[in-house]
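K.L.:
take this sequence and fold it.
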Amino acid sequence: MIVFDLCCAAGDHRFEAWFASGDSFSEQQARGLIACPVCGDSAVRKAAMAPRVGAKSNQMPAVAVKSTGAPVNGEPSPDLVRKVIAEIAVKQAEMLPQSRWVGRDFADAARAMHEGRVTEDLIHGQASPEEAQGLRDDGIAAMPLLVPIAPPDAIN
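P.N.:
Reported below is the predicted structural model:
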């Protein structure tokens, strides 16, 4: 496995992704299978990154941690990251029952709401990166769910 720092062209968002090999990354990139988790842009490139060379296990430096749970170097602690992700998952689970699953019709349903043809408050569903970009281009607010969910029709 290999990890690459990636960057999207639309918003210059940086993110990390794991691949079986460099060739696997190139193949997936060429097929448009890699998308920015922030904006959905599939125009993704490798970002500049420093090589990851691990220190010897008997020479690992101690990490100073602030009372907030964040290390002094500005990186959040693993415990803080787990706590934030758990809080996001709880809020998302509270919101989903208040919205309607529209499946693959998400882009059309979002446009109908934006144009006033439908008076729903919340929907959730699936959109391709191209559909998501089209919504953004038209000024229609939509964002990916931060915690993946199984579509209702895929649950046993």
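K.L.:
only C-alpha atoms from now on, for both contacts and neighbour counts.
P.N.:
Will do.
K.L.:
which stretches of this protein form strands?
P.N.:
2-8, 14-19, 44-46, 100-103, 123-125 (DSSP state E).
K.L.:
ok, and what's touching the last one?
P.N.:
Just to be clear, that refers to strand 123-125. Where contact means Cα atoms under 8 Å, 6 or more residues apart in numbering, the residues beyond strand 123-125 that reach it are 96, 99-106, 109-110, 151.
K.L.:
for Glu120, what are its contacts?
P.N.:
Met113.
K.L.:
kindly report the same for Ser128.
P.N.:
So Ser128 contacts nothing (Cα under 8 Å, 6+ apart).
K.L.:
quick check: it vs Asp108, distance?
P.N.:
12 Å (Cα to Cα, to the nearest Å).
K.L.:
another one to check against the first:
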Amino acid sequence: MIVYDLQCQAGAHRFEGWFKSSDDFARQCERGLVTCPHCGSGEVGKALQAPRLARKGNQRSESRTPSREQAPPEQREATPPSAPQPRASAGKSAVAGGALPPEAIEAFTRLARAQVEALKSSRNVGKDFVETARAMHYGKREAEAIHGEASLRDAHELIEEGVAVVPLPFATTTPDKAN
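P.N.:
Purely as a prediction, here's the structure:
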């Protein structure tokens, strides 16, 4: 998937668009499927954006603090050797290689709270999500904030049609399926 920062020519609104490829973006523009979610304008183009360069997964970041062996001799004695990181125990969040850093826990907590607020201000349409989202996109139904269920394939098809959908980062349980 490619994420483009887009901008409408009419109102200069900026928004994000996800596409399978740059050719997919061009085809959708030609068919008039890319529109501004703020004003509905079909005059949309790519906005200037900073490159998104990701570090390879097998690279380690350089340590900013010298290791005990790299420290000057006068500091070696005063600096205790690094203790091994404890393994995550039951009830603690963990990822491969150790416990989550506090910043990550805080970020996930904020994301979870944002999802809760988004769900509160939207209507659950359950298995009718794809049909309802499509109907709203094509003007057959009044637009409103909704959430529900969609297969990965259906979500990709909606995105290809220009329907703005976002997956929920955390699983949810509907009241009828809760214990």
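K.L.:
once they're superposed, tell me the TM-score.
P.N.:
The TM-score (TM-score structural alignment, normalised by the length of structure 1) is 0.51; 95 aligned residues with a Cα RMSD of 3.1 Å.
K.L.:
what lines up with Phe165 of structure 2 in structure 1?
P.N.:
Actually, residue 165 of structure 2 is Val. It isn't Phe. Under the alignment by TM-score structural alignment, Val165 of structure 2 pairs with Ala142 in structure 1.
K.L.:
that match - how many residues pack around it?
P.N.:
Residues lying near Ala142 of structure 1 (other Cα atoms under 10 Å) number 16.
K.L.:
need the counterpart of Ala145 of structure 2 in structure 1.
P.N.:
By TM-score structural alignment, Ala145 of structure 2 lines up with Leu122.
K.L.:
report the contact partners of its match.
P.N.:
98-100.
K.L.:
roughly how far does Val130 of structure 2 sit from Ile159 of structure 2?
P.N.:
11 Å.
K.L.:
do the same with Ala26 of structure 2
P.N.:
14 Å.
K.L.:
which one of the two has more residues nearby?
P.N.:
Ile159 (19 against 14).
K.L.:
just checking, that one touches Asp24?
P.N.:
No - Ile159 of structure 2 lies out of contact with Asp24 (Cα atoms under 8 Å); the separation is 10.7 Å.
K.L.:
how many neighbouring residues does the nearest residue to Met49 of structure 1 once chain neighbours are set aside have?
P.N.:
Counting by Cα to Cα, 6 or more residues apart in numbering, Met49 of structure 1 lies nearest to Asp5, which is 6.4 Å off, once chain neighbours are set aside. Close neighbours of Asp5 of structure 1, defined as other Cα under 10 Å, add up to 15.
K.L.:
likewise for Ser99 of structure 1?
P.N.:
Neighbour tally, Ser99 of structure 1, other Cα under 10 Å: 14.
K.L.:
that one: what's it in contact with?
P.N.:
121-124.
K.L.:
among those residues, which one lies nearest to Phe15 of structure 1?
P.N.:
Nearest to Phe15 of structure 1 among the contacts of Ser99 of structure 1, counting by Cα to Cα, is His124 at 23.8 Å.
K.L.:
look up how far Ser77 of structure 1 lies from the residue located most distally from the centre of structure 1.
P.N.:
Computed with Cα atoms, centre = their mean, the residue of structure 1 farthest from its C-alpha average is Asn58, at 35.2 Å. For Asn58 of structure 1, the distance to Ser77 of structure 1 equals 21 Å [Cα to Cα].
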